[in-house]
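Asks: generate a structure from the sequence data that follows.
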Amino acid sequence: MNRAVSGFSKKSKTEKIAWLAANYLQENPHFIQILKNYWNEDTELQQLHDDFIENTLSNYYLPFGIAPNFLINGEIYAIPMVTEESSVVAAASNAAKFWMDRGGFHAQVISTVKNGQIHFNFFGSEKDIEEFFNDVKPKLRQSIQSLEKNMQGRGGGLLDLSFVDKSHILEGYFYIHATFETLDAMGANFINSCLEKMAQTFEEEARNYEAFQKVNELPEVVMSILSNYVPECVVRAEASCPVEDLTTKHHNGKQFAQKFIRAIEIAKTETRRAVTHNKGIMNGVDAVVLATGNDFRAVEAGVHAYAARNSYYGSLTHAKIEDGIFTFWIELPLAIGTVGGLTSLHPLTKLAFEILQKPDAKQLMQIIAVAGLAQNFAALRSLVTTGIQKGHMKMHLMNILNQFEASKEEKEQALEYFKVNQVSHNAVVAFLAKLRG
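Replies: Here you go, the predicted structure:
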């Protein structure tokens, strides 16, 4: 069967669904209704969603939840979170409540510089290409004046240009490293537009450069693109309290703190542990990034590269006991925005910003970092005390019940039963089978 198609993007939504039915879903008579179940009744709202990407057939819903009681720099926040993982919002909320009684979280933005590169080939004299860059640098800056006018008016724009020689690693490879301040915008489109314009100017000027004409060797731009690795765009969040304040009715504060620190030391030492450790952090980070319409894939890529910046992959969080004070902190590179992209288009994203009291980009960086720190605290607290599965499976119980289409009455009885019995997939199956006779 030939399933190739041409001009698919030009088909109407109805035509696309019909093509899908004929080629891939002949055995599922319900799929059209499934797609329609997730359409918005408001046709204008549905059209807005259709326009976000190409070839839209329906909407894919994820839960939009709230984690309350986050005390950050003296102000209490309710943090919107979008995630499908059952325990994330509960864990964040529990961590927020725990630290609210112990001084809350403190966060500060260390730096906000973003960057991009003009990558090019050059197989002539290294001295000639470096001298050319120094000569042409002012013209590169001048060439983007119209592009950065508005950004400069707000206090941002291109910060600096530098020449990087990588020919000792890859023959003939050099790049121009550009740094930018984009303020409340994530800045991807602005940075890429500036880079492409400077690349054009770079090649135009090179054609008339005397040293290159003598040897008939010109630089050739390969690509111009921003980098999602932003180690100069960093936020720090921390929580601290006297060690004795960590004592609860179930755990001794000093013993808990020591095991907690040891768990982080293990994540700094062993990559297999560090990956899962940091994934837990990103459970919180991604949930807020998604809720605020930012690019969680860019954030993920940059954060994990940062975790490996010392030539090995390790924990993003740190902890210590000093003079009887337990301190737990994180530093994250976060290139996010509060204007542009989906931030002003998606109705739920706009609502998320209202819930957060309309933060600027720096404030949002702080909130996101705290969400990641809280998530990590909740996970490690479970790991070094009761174990991760007890709480996680309690939250996962409803997913299992829904999988087996449990009725309202069956769910109520199951929730009561598993208050005192261990949750597992097999245990739930057995419980339902017994209940149903």
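Asks: for the rest of this, base every contact and every neighbour count on C-alpha atoms.
Replies: Noted.
Asks: what residue is smack in the middle of this protein?
Replies: Phe296 (3.1 Å; CA atoms, centre = their mean).
Asks: here is the second sequence; please produce its structure so I can put it next to the first one:
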Amino acid sequence: MPQTIQGFSRLSKEEKINWLVDNFLPDATNAAATLKQYWNSNNQLQQLHDEFIENTISNYYLPLGVAPNFVINNKTFAIPMAIEESSVVAAASKAAKFWMSRGGFKAEILGTQKIGQVHFTYTGENLLLNEFFDDIESILLADLKELTASMESRGGGVTSIDLVNKTDYLENYYQLYVTFETLDAMGANFINSCLEQLAESWQREFNNHLAFTESKAEMVVIMSILSNYVPGCVVRAEVCCAVSELTEADGIDPEVFASKFIQAVRIAEVETYRAVTHNKGIMNGIDAVVLATGNDFRAIEAGAHAYAARNGSYSSLTHATVENGIFRFWIEIPLALGTVGGLTKLHPLVKLNLEMLGNPSAPQLMEIIAVAGLAQNFGAIKSLTTTGIQKGHMKMHLMNMLNQVGATNSEKAKAVNHFKTHKVTHSAVDLFIKNART
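Replies: This next block holds a predicted model:
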């Protein structure tokens, strides 16, 4: 039976691995060797990776690819993408090439505001709380000066504080709703530090306020934390061209292609089951660039999906129209990103990837990443409404299937040639390899 352990974090990587092998990997005789082969031979680089998180035992690699030929606001980019899924990089590259000769992608920032909240309960007269907030707002801001001075010197900082009554949703529940401008930083640590200081000041001033003491009102701070829902930190990206220019759509008439494409987007606008998969495809492109640039893809995912449901039902993040013979396809999405802080200067590949993108500001990176999501969605819908998704995806997945059956390099070469003209399925690949070995 596996044993519990005390002081696991104090063990060396080798000791951690030995304990895992002894307790949880008894049949995996190569477990230790597998984990160790992913250690970096550069000890300094390995130590850097070990210090990113806790209880490290090895490195978990994802392929880093590049999607070239992206023209964004008349500037050409090669976009780095870290992802394990076949066909994502290829689809983005194909979409970039398609739009390169049709004016490229246009992108603009609609806002860069980020949000944090101090959540608290209050039992007492509402009018008294409002008056208290008005009286001490300047004190709250003054108490933040030490934390915000550096950010303010660059043009950022706290932009507003509001008292919000949420008692219609939860008994005695209120919040301080705080907006921030964090410039090129994602700003999570900055925002949370500010919020915790606000909570401390709020509680102190409340405790010292005579009116609350006399009325026996009570206030308890529950927590102070940023929100990953940032509907005020939004970017828009779009492509457009005359419908007649929608050629090369797998041989389909441009008018027919545009009609089917728009109908596919409208289905995702009204049908939740489709919208989830539709938006997942968008996030294939977005997450890959978010990861490659050292940003938090979990925060981006959470915020994007909340935004997709902001009108009361879950819907598409992209939209399409044809008006006066012009096809237009666009996305509006919240993206709270950073190009300074975090891993951006620590992880060597993140640093290189940002250099590849021209060392963008956070708003510029928002534009690039939104475009990657739009391109991915264009490629997916184009495939779905023409040849079907599996034709291209399964051919890109062929090498994974060949590796699964242990194909040699010679067998792989023969299989790639064979499946240029044959449908790719797991059973077909298995049969081909079996026949090749007889």
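Asks: would you pull the TM-score for this pair?
Replies: Between these two chains, after superposing, the TM-score reads 0.99 (TM-score structural alignment, normalised by the length of the first structure); 437 aligned residues with a CA RMSD of 0.8 Å.
Asks: let me know whether the residue nearest to the centre of the first structure touches Gly284 as I believe.
Replies: No. Using CA atoms under 8 Å, Phe296 of the first structure makes no contact with Gly284, being 11.2 Å away.
Asks: next structured bit after whichever helix in the first structure runs longest?
Replies: For the first structure, the longest helix by residue count, based on DSSP state H, is helix 361-383. Once the chain leaves helix 361-383 of the first structure, the next helix or strand it forms, by DSSP states H and E, is helix 388-403.
Asks: got the buried residues for the following helix or strand past that next one?
Replies: Using DSSP H and E, the helix or strand that follows helix 388-403 of the first structure in sequence is helix 408-417. Buried residues in helix 408-417 of the first structure, defined by neighbour count with 16 or more other CA atoms under 10 Å: 410-411, 414.
Asks: quick one, strands of the stretch 201-350 of the first structure?
Replies: Using DSSP state E, counting those that start in this stretch, the strands of the stretch 201-350 of the first structure run over residues 220-226, 234-242, 317-322, 325-333.
Asks: just to revisit the earlier point, between the buried residues of helix 408-417 of the first structure, which is nearest Asp323 of the first structure?
Replies: Distance to Asp323 of the first structure, by CA to CA, is smallest for Ala414 among the buried residues of helix 408-417 of the first structure, at 47.7 Å.
Asks: circling back: which residue in the second structure aligns with the residue nearest to the centre of the first structure?
Replies: In the second structure, the residue paired with Phe296 of the first structure according to TM-score structural alignment is Phe297.
Asks: hmm, back to that, against which helices or strands is the longest helix of the first structure packed?
Replies: On a contact count with 3 or more CA pairs under 8 Å, 6 or more residues apart in numbering; DSSP states H and E, helix 361-383 of the first structure meets helix 88-100, strand 106-109, strand 234-242, helix 253-269, helix 271-291, strand 325-333, helix 388-403.
Asks: can you do 7 Å?
Replies: helix 88-100, strand 106-109, strand 234-242, helix 271-291 (3 or more CA pairs under 7 Å, 6 or more residues apart in numbering; DSSP states H and E).
Asks: Asn399 of the first structure: which of the ones you listed is closest?
Replies: Short answer: helix 88-100, nearest of these by CA to CA, at 14.0 Å.
Asks: this completes my enquiry, with thanks.
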